[in-house]
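Q: Have a look at this fold, sequence not included:
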C-alpha cells in the first residue's frame, strides 16, 4: 500500500512539474512573439525552441519530469490537434478534398520511396529504412509505430532500437525543417495558402505543420491542416 501511494505521489509530482515547464514555454512563447522580428516565427515555434532549451536543466529535474512530459505530449497535444480540426470550415474541406488527396497521394508515395532509397544508400538497415520512410512520408512517429508491428523479425530488441531511431529521425528532421520552411517562405514568395499547402504536405507531424504556419494567419493554418490530414488519410 505504501509503495502504491509513493508511486502515485511521484507520478503526480512529475505531472505538475512537466505542466509547469510546458506552461512556461507556452506563455513565454506568446509574449516573445510580440517582439519585433521575433514575431516572424510565431509563438508555437518559439515555445518549441524553449522546450528544447529546457534540456539543459539538471538531470534530476529532467528525470522527475519525464513521466509527466510523456503524458502531456501524448494526450494534451493530440487533444489540441483534435480541437484545431473542429475549427475547419467543412465546405472548404469538401472543396479542397479531391485536389489535396491527389497531391497527398503523390507526396506520400514519393517521400516513402525517396527516403527508403536514401536510407539504404547511407547504409541503414532495411527495417530502419522502411520505418524512417513511412514516418517521413505519412505522419511522423504515429506512422512508425503503426508500421512496426507489421514487420516480422526474430530479434525484438533490435526492432525496438530501430523504432526509437526512426522516431528520433522523424522528430529531429521535422523540427529542423519547421524552422527552415519559416525562413524560406518570404524567399520563395509564397502566398499564405501556398505556404500552408507546402507545410502540410512536407512536414511529418501535424504539430510541426501547425507550428510552421501559426504565425501567418488562419488561411495558412486551414490550408496546412487540410493538406496534412489528407496525407494522414
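A: The structure has been received and is ready for your questions. Bear in mind that the values here come from a model prediction, so they are computed numbers and not experimental data.
Q: make it CA atoms for all contacts and neighbour counts henceforth
A: OK.
Q: How about the secondary structure of the nearest residue to residue 227 once chain neighbours are set aside?
A: Spatial nearest neighbour of residue 227, excluding adjacent residues (Cα to Cα, 6 or more residues apart in numbering): residue 200 at 5.0 Å. Put simply, residue 200 is helix when judged by DSSP: H, G, I helix; E, B strand; the rest coil.
Q: For residue 200, give its distance to residue 174.
A: When distance is defined by Cα to Cα, to the nearest Å, residue 200 is 12 Å away from residue 174.
Q: quick one, what contacts the residue most central in space within the chain?
A: The chain has residue 205 as the residue nearest its centroid, 3.2 Å off, counting by Cα atoms, centre = their mean. Residues in contact with residue 205, defined by Cα atoms under 8 Å, 6 or more residues apart in numbering, are 139-141, 171, 174.
Q: switch the cut-off to 6 Å
A: 139-140 (Cα atoms under 6 Å, 6 or more residues apart in numbering).
Q: same thing with residue 52?
A: Applying Cα under 6 Å, 6+ apart, no residues contact residue 52.
Q: For residue 47, pull up the helix or strand it's in.
A: Residue 47 belongs to helix 42-53 when assigned by DSSP states H and E.
Q: Measure how far that helix is from the centre of its chain, please.
A: Put simply, helix 42-53 sits 13 Å off its chain's centre (Cα atoms, centre = their mean, to the nearest Å).
Q: just stretch 97-108 next, same as before
A: 20 Å.
Q: Tell me which residues are up against that stretch.
A: 137-138, 227, 230-231.
Q: Second structure follows, compare the two:
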C-alpha cells in the first residue's frame, strides 16, 4: 500500500489504542501486526520499543500475583510442575534438533509449552535475543494449540470420566496459557478450576529459573559474560512488594492490567516487524515441533494421571 509515514503513524496510533480495549486479544494483536507487515505498513521507530515493552509488561504483571497463593501452590504442586517443566523443555530441545528447527524457535516453543504459553515466550525472548520472526512463529504455534486445548480438553475429560481433581491437574500441566487453563477448569467444575489455577500458578513461576538458566547458557555468545535478565529481578520485587504492601491492592490491580495490555501492544509490534523472508526460515517444521511436543506432554501427563502416578 502506498501510504506516507504520517498515514502509517496514524494507523499505528489507532491500533495501539485498540490494544487497551477488551476485544483485542493477544492472538488478534499478533495477527493484525502480521497483516500490517504483509501490507508493507511498517513503523521502524515504534518497532524499536518492542523489547522494552515486553520486559516492562512482565514486571507489571508481577503485581497481579499473590505470594501467599504462590507459597501454598508450591507446597502442593512443586514436584509435579518441576518434572513436567524440565521434561517438556528437554524433549522440546531434543525434537528441535531432530527436526532441524531453528534453535531459538525450539527454545521458545519448548518454554511456552512447558511454562505458560505466550507469557513465557515473551519473558524468554529478550534473554536469548530472539528475532521478531522467531518470536512470532513461536507465539502462533502456541496460540493455535492453546485454542484447541480449551475446546478439546473438557471433551476428552468427560469422555474418559476424569474426576474434577484429575482434570484440574491435567489441564494445569498440559495446557499452555493461564487463561485457557482457567477457562477449561471452569467449564469442568469448581474443584477442577481451583486445582488447575493453583498448580498453574506454580508452573508459571518457572519463568524465573528458566530465564536465568538460559541467560547462563547464552553466556558463550557474550564472550563468557553472564547477563542476568534484569526484568526478572524486577518481576520478583513486584511480587514481593504487592505482598508486603497490601493496602495498595487496587493500584496493583491497575498495574497488572497495564502489564497484560502492554503484552498485547508488544505482540502487535512483533507481528508488524516480521518479513516473508524471515517467515520462510521458520518453516512448517516449527508447527510440527509444537504439535508433537504438546501431544507428547498431554498424552504422558494423561497416562500418569490415569495410572495414579500423580497424586491428587
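A: Now that the structure is in, tell me what you want to look at. Because the structure is a prediction, the values reported are computed rather than measured.
Q: How about the contacts made by the aligned partner of the residue nearest to residue 227 of structure 1 in structure 2?
A: Using TM-score structural alignment, the partner of residue 200 of structure 1 in structure 2 is residue 172. Taking Cα under 6 Å, 6+ apart as the criterion, residue 172 of structure 2 is in contact with 181, 196, 199-200.
Q: Among the residues you listed, which ones are in helices?
A: 181, 196, 199-200 (DSSP state H).
Q: In TSV: the residues you listed, plus distance to residue 161 of structure 2 and neighbour count.
A: Output for these, formatted as TSV (distance: Cα to Cα, whole Å; neighbours: other Cα atoms under 10 Å):
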residue	distance to residue 161 of structure 2	neighbour count
181	19	28
196	17	29
199	21	26
200	22	29
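Q: returning to that earlier point: can you list the buried residues in the helix holding residue 47 of structure 1?
A: 42-48, 50-51 (16 or more other Cα atoms under 10 Å).
Q: Let me know the closest of those to residue 20 of structure 1.
A: residue 51 (11.6 Å; Cα to Cα).
Q: Widest-spaced pair of the contacts of stretch 97-108 of structure 1?
A: 137 and 227 (13.0 Å).
Q: where do the contact lists of the two overlap?
A: Joint contacts of residue 137 of structure 1 and residue 227 (Cα under 6 Å, 6+ apart) do not exist.
Q: neighbours around residue 14 of structure 2, how many?
A: 10 (other Cα atoms under 10 Å).
Q: From the chain's centroid, how far away is the helix or strand hosting it?
A: Here residue 14 of structure 2, judged by DSSP H and E, is contained in helix 5-18. In terms of Cα atoms, centre = their mean, the centre of helix 5-18 of structure 2 is found 26 Å from the chain centre.
Q: ditto for stretch 17-34 of structure 1
A: With Cα atoms, centre = their mean, you get 18 Å for stretch 17-34 of structure 1.
Q: Residues in contact with it: which ones?
A: 39, 42-43, 46-47, 50, 65, 68-69.
Q: re earlier: next one: the match of residue 200 of structure 1 from residue 297 of structure 2, what distance?
A: 12 Å.
Q: try residue 45 of structure 2
A: In terms of Cα to Cα, residue 45 of structure 2 sits 40 Å off from residue 297 of structure 2.
Q: Of these two, which one has the most company?
A: Neighbour tally, residue 45 of structure 2 and residue 297, criterion other Cα under 10 Å: the higher count belongs to residue 297, 22 against 9.
Q: Give the closest residue to that one in space, chain neighbours not counted.
A: Nearest one to residue 297 of structure 2, counting by Cα to Cα, 6+ apart, is residue 174 at 6.2 Å.
Q: Counterpart of residue 104 of structure 1 over in structure 2?
A: Under TM-score structural alignment, residue 104 of structure 1 pairs with residue 81 in structure 2.
Q: what comes up buried for the helix or strand in which that match is found?
A: Assigned by DSSP H and E, residue 81 of structure 2 falls within helix 67-99. Going by neighbour count (16+ other Cα under 10 Å), the buried part of helix 67-99 of structure 2 is 67, 70, 73-74, 76-78, 80-81, 84-86, 88-93, 95-96.
Q: Could you report the neighbour count for residue 29 of structure 1?
A: Residue 29 of structure 1, neighbours per other Cα under 10 Å, totals 22.
Q: how about residue 220 of structure 1, what's its match in structure 2?
A: Counting by TM-score structural alignment, the partner of residue 220 of structure 1 is residue 192.
Q: Would you mind listing the residues in contact with that match?
A: Here residue 192 of structure 2 is in contact with 164-165, 168, 185 (Cα under 6 Å, 6+ apart).
Q: Can you say which helix or strand has it in it?
A: helix 190-204.
Q: and what of residue 139 of structure 1?
A: Per DSSP H and E, there is no helix or strand for residue 139 of structure 1.
Q: That one contacts residue 204, correct?
A: Yes: counting by Cα atoms under 6 Å, residue 139 of structure 1 does reach residue 204; the two are 5.0 Å apart.
Q: Of those two, which one has the most company?
A: Shown here are residue 139 of structure 1 and residue 204; by other Cα under 10 Å, residue 204 has more neighbours (30 against 22).
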